[in-house]
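Undergrad: give me a model of this one.
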Amino acid sequence: MKTQKQREKDIYAMRKRRKRRRVLRQGIIFLLMAVAVLVLYQRRDSWIPTLETIGHRHQTYRSEEADAADGDLPIYLYSGSEPQLATISNRLLVLSDSYLQIYDTDGHLLTSRQHTYGSAVMRTAGEYALVYESGGMQFRVETAAKTRFEKLLSDPIVFGRISPGGLIALVTSSDTCACKLLVFNLKGQLIYERDCIEELTDLSFHSDESGCYASSIYTENGRLYSLVHSYSFTEYEDLWTSKPLDMMAISVYNTSGGDVFVLGDSQCCFLAAGGALKSTFVYPDTLRSGVFSGNTAALLLENTEKRTRTVVVINGNASTPVLRSYDKEIRSIGLVPEQNAVLIQFRNHFEAITSAGETMRSLSVADSYQGFLKIEDYLFLRSYDHIDRIDYQK
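TA: Alright, predicted model coming up:
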């Protein structure tokens, strides 16, 4: 028979075991809760918009007529980084650091697709979107309906472009040459590979997508120059190469007239289809941004000493550029090709001007936005935490 002292020891040991089990159980519960919170936080771009959609749907029952005009707008942004906006098939694409979300023009969330790219970049053309990891080795091709394919490369991606017909051109780094140019079709098959001795900075597809124009840079006697090359996806010799251009080429475009437009850091120019220089415009002030479509370029220049901004409109068919100066902040510029117009975003309003520099219209906005995207007759306005929509035609 156990003595009183032994019984006390047994009771003490049993209490210690119960306490250890209780502490262990509480620790496991806390760990599971922490994991659940972490998972919810990482996937916030997916489930928070769903909650917002539910809230908007609830409002629809209370005020159906009022909500019908604006749909599920504004669209709230929960990503830690600045999202990228683009459009395919008249859909709004929002790329965050974790998700690609696709909305219709009424702000209804159609689909949300997760990605794991560390520095995701999105490029669009026609009905296709290319999403790739800058400095990484993965890329994927998206449509509004589905992900077409995803691939893993053996070299880091420097930049990528996609054509309206769905060709994908990727420039990667290489240990054996300056860079590599890889071209894939819509099935994800590699159809062209080129070891480049030049460092490519940008490319655009030929209008028939049989090849591309590519810009490269080099230095000579301490100065930076650029070349434009025309490649065929069935040959390995250049179709043609331009003479050296006294600039650092930033972007290259094919024009609706069959020429090439080159946007540089200090000047821009038009090249003929064979690479001959047609016209040049040297910037009087510092370039802040530039856009191009069809045969028209719009540039935003800034003079920090005079505190002035200048919008330059250059048409490939016109003899001289059109310049309009402003003494107030300009947030962004864009082109409206169907109206041959340039859209200028100020702090609290938009101004549309013709390619001749004449004012077409002015649109007031109630908030301060950081950028915009035009889809059909709407302007989608991006703030730091949401996206609004206004009717461009009103």
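Undergrad: please count neighbours and contacts with C-alpha atoms only from this point.
TA: Will do.
Undergrad: okay, now the residue nearest to Glu329 when sequence neighbours are not counted: neighbour count?
TA: If the residues on either side of it in the chain are set aside, Glu329 comes closest to Phe346, at 6.2 Å by Cα to Cα, 6 or more residues apart in numbering. A count of nearby residues for Phe346, using other Cα atoms under 10 Å, gives 20.
Undergrad: now swap in Ala341 and tell me
TA: 22.
Undergrad: that one contacts Leu335, correct?
TA: Yes - counting by Cα atoms under 8 Å, Ala341 touches Leu335, with 6.0 Å between them.
Undergrad: the residue nearest to Glu329 contacts Arg331, doesn't it?
TA: Yes - between Phe346 and Arg331 there is a contact under Cα under 8 Å: 5.5 Å.
Undergrad: now the helices for this structure?
TA: Assigned by DSSP state H, the helices in the chain fall at 4-42, 44-62, 64-70.
Undergrad: pick the most deeply packed of those.
TA: helix 44-62 (a mean of 15; mean count of other Cα atoms under 10 Å).
Undergrad: tilt between that one and helix 4-42?
TA: Helix 44-62 runs at 70 degrees relative to helix 4-42, counting by axes from the mean of the first three to the mean of the last three Cα atoms, to 10 degrees.
Undergrad: name the residues that touch helix 44-62?
TA: Contacts with helix 44-62, where a contact means Cα atoms under 8 Å, 6 or more residues apart in numbering, come from 66-68, 72, 75-79, 96, 98-99, 108-109, 112.
Undergrad: now the other sequence, so there's something to compare against:
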Amino acid sequence: MRRKKRGSHFDLPEDEADIQVNPDQAGEAAGVSPPGNSRRKKKKRIPGWVYRVIVILAVAALGVVVWFNRDNLTLEKISLWIQEKVVGSGIGDGYPYAIDNGEIAVKNFGAWGQDSVFVSDSYLTVLNATAKEVVSRQHSFGSPVLKTAGDKALIYNLGGTGYQIEAYASTVRKESAEAKILAGALAANGSYALLTEGEGCYGQLMVYTAQNEEKFLYRFSKYYPTSVSLNAAATEALVTAVSAQDGGLVSVVYKLDLSQEGEAQPVAEYSENLLFDSFFYADGSGAAVGDAGAVLLDTAGKAEKFDYQGAELTSYTGKDGLTAFCLSPYENAASGELVILSGSGQKAFSVELQAVLKSVSIFGNTVAVLGGGEVRAYSIAEGTALSTAEAGSDSRAVALLDESNAYVLAMSEIRRLELAAAE
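TA: Take a look at the predicted model:
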């Protein structure tokens, strides 16, 4: 059967009329490469060796990261990190948080990472950003003192023998010292130190590893030790100590190398000034705080004295190589001065305020001071006002959790403040 192709002057067989011609094939048959095929020929595959080089570089980079963080990649630390994330999750009722677990001393309140932490006369409590209790553990210390560093917290019984080390997930260690505890310190790597009374000496310093192994012992034969602090790696310690000489009071500062044995000599001495606290900073500098003045130590251990010039110390803190002092011209004066010094004793920032300065906190380049029922924040580097917030007339202490948010300890509650821009 035949059909006539429309528009054609000749007839084709039906099977030939239905043949579909591939343009590519037609072009190839004519000896011409079609455009599409030409593009396919030009496309090049990435050589396999490039992928191998990328894999090798990625593995090398991961190895470098692991090497520099090897101290933090122990099984214990990884386990604690996982437990912290699990325990720390959850939503609370929000701030303010009503305090119903007893009285809280100002020195036992602060920020622990992004959380608020405090120790009352009966409990250790940690609250997350929504005021959920992520930690609530009872203790039996009559005079508890709280120290935090890294992912651990140390609580010791001042004048007693009990102490315990806490993590988010559980109590890591609960022990009793052999003698009454005079002071304690915690390092970022989990090591800790205790100053205790000692038989046949004025006191002794014992430093332990994170695994609770004793690594250093020093017995003081000339001075009574009053405070201790450790650097982040627990390789050095600052100790303040006092003694009576020629009818007067003398305070000294020791900078102890924990790898060295034998008697050490003080690096600084201060007359008629009771040094009672100390800070050791990550850069190797440090500070010792007294009732009439302070001692600042640079990274080389050189000491500079800072005299309060008869002013009263109302609050102080230290962080990131800076030490802050709140000074009042006399007791209960309605004015005061905030001074921040570097480890070399240089003044980094100062401001006079018309308020009783109750508390001070440092985070990064920001310092926050509590006074007159307000929290005022300043840039340390620029010396300018950054922000302010109402804290309440019953507020007692402030703790920055970052450069724009703070926790406040009040008489009966914990508050969280967002620091608005200053006018």
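Undergrad: now do the contacts for the residue nearest to Glu329 of structure 1.
TA: Contacts of Phe346 of structure 1 by Cα under 8 Å, 6+ apart are 328-332.
Undergrad: roughly how far does it sit from Thr176 of structure 1?
TA: 47 Å (Cα to Cα, to the nearest Å).
Undergrad: and if you look at Gln4 of structure 1?
TA: Look at Gln4 of structure 1 and Thr176 of structure 1: by Cα to Cα, they are 84 Å apart.
Undergrad: same thing with Asp104 of structure 1?
TA: As for Asp104 of structure 1, its distance to Thr176 of structure 1 is 45 Å (criterion: Cα to Cα).
Undergrad: next: Ala68 of structure 1.
TA: 58 Å.
Undergrad: Glu376 of structure 1 too?
TA: Glu376 of structure 1 is 46 Å from Thr176 of structure 1, by Cα to Cα.
Undergrad: right, and the helices of structure 1 - which one's nearest Gln267 of structure 1?
TA: Ranking the helices of structure 1 by proximity to Gln267 of structure 1 (Cα to Cα) places helix 44-62 first, at 40.6 Å.
Undergrad: chain center to that closest one: distance?
TA: Taking Cα atoms, centre = their mean, to the nearest Å, one finds helix 44-62 of structure 1 lying 26 Å from the centre of the chain it belongs to.
Undergrad: cool, stretch 102-110 of structure 2 as well?
TA: 19 Å.
Undergrad: pull out the buried positions in it.
TA: By neighbour count on 16 or more other Cα atoms under 10 Å, the buried set for stretch 102-110 of structure 2 is 104-106, 108-110.
Undergrad: of those residues, closest to Lys319 of structure 2?
TA: Lys319 of structure 2 lies nearest to Gly110 out of those, by Cα to Cα, at 12.8 Å.
Undergrad: returning to that earlier point: out of the contacts of Phe346 of structure 1, which comes closest to Ile314 of structure 1?
TA: Distances from Ile314 of structure 1 to the contacts of Phe346 of structure 1, taken by Cα to Cα, are shortest for Ser332, at 17.0 Å.
Undergrad: residue contacts, the closest one?
TA: With Cα under 8 Å, 6+ apart, Ser332 of structure 1 has these contacts: 289, 344-346, 370-372.
Undergrad: what does it correspond to in structure 2?
TA: Residue pairing (TM-score structural alignment): Ser332 of structure 1 is matched to Ser359 of structure 2.
Undergrad: what separation do you get for its match and Arg137 of structure 2?
TA: For Ser359 of structure 2, the distance to Arg137 of structure 2 - Cα to Cα - is 26 Å.
Undergrad: residues touching Ser278 of structure 2, list them.
TA: Residues near Ser278 of structure 2 by Cα under 8 Å, 6+ apart: 227-229, 238-240, 286-289.
Undergrad: aligned partner of it in structure 1?
TA: Ser278 of structure 2 maps onto Val252 in structure 1, by TM-score structural alignment.
Undergrad: now the strands for the stretch 301-423 of structure 2?
TA: Per DSSP state E, counting those that start in this stretch, the stretch 301-423 of structure 2 has strands spanning 303-307, 312-319, 322-328, 336-342, 347-353, 357-363, 366-371, 374-379, 385-390, 397-400, 405-409, 413-418, 420-421. These are given in chain order.
Undergrad: reformat the ones you listed as a markdown table; add distance to Asp115 of structure 2.
TA: Formatted as a markdown table, those follow (distance: least, Cα to Cα, whole Å):
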| stretch | distance to Asp115 of structure 2 |
| --- | --- |
| strand 303-307 | 33 |
| strand 312-319 | 17 |
| strand 322-328 | 22 |
| strand 336-342 | 25 |
| strand 347-353 | 27 |
| strand 357-363 | 14 |
| strand 366-371 | 17 |
| strand 374-379 | 18 |
| strand 385-390 | 19 |
| strand 397-400 | 10 |
| strand 405-409 | 9 |
| strand 413-418 | 10 |
| strand 420-421 | 20 |
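Undergrad: surely Val336 of structure 1 touches Ile344?
TA: No - using Cα under 8 Å, Val336 of structure 1 is not in contact with Ile344; the gap is 10.6 Å.
Undergrad: give me the common contacts of these two.
TA: Joint contacts of Val336 of structure 1 and Ile344 (Cα under 8 Å, 6+ apart) do not exist.
Undergrad: neighbour count winner among the two?
TA: Neighbours were counted for Val336 of structure 1 and for Ile344 using other Cα under 10 Å; Ile344 has more, 20 against 14.
Undergrad: how about that one: what's its closest non-neighbour residue?
TA: Per Cα to Cα, 6+ apart, closest to Ile344 of structure 1 is Ile333, 4.6 Å.
Undergrad: neighbours of that neighbour, how many?
TA: 22.
Undergrad: trace Gly318 of structure 2 over to structure 1, please.
TA: Under the alignment (TM-score structural alignment), Gly318 of structure 2 pairs with Phe292 of structure 1.
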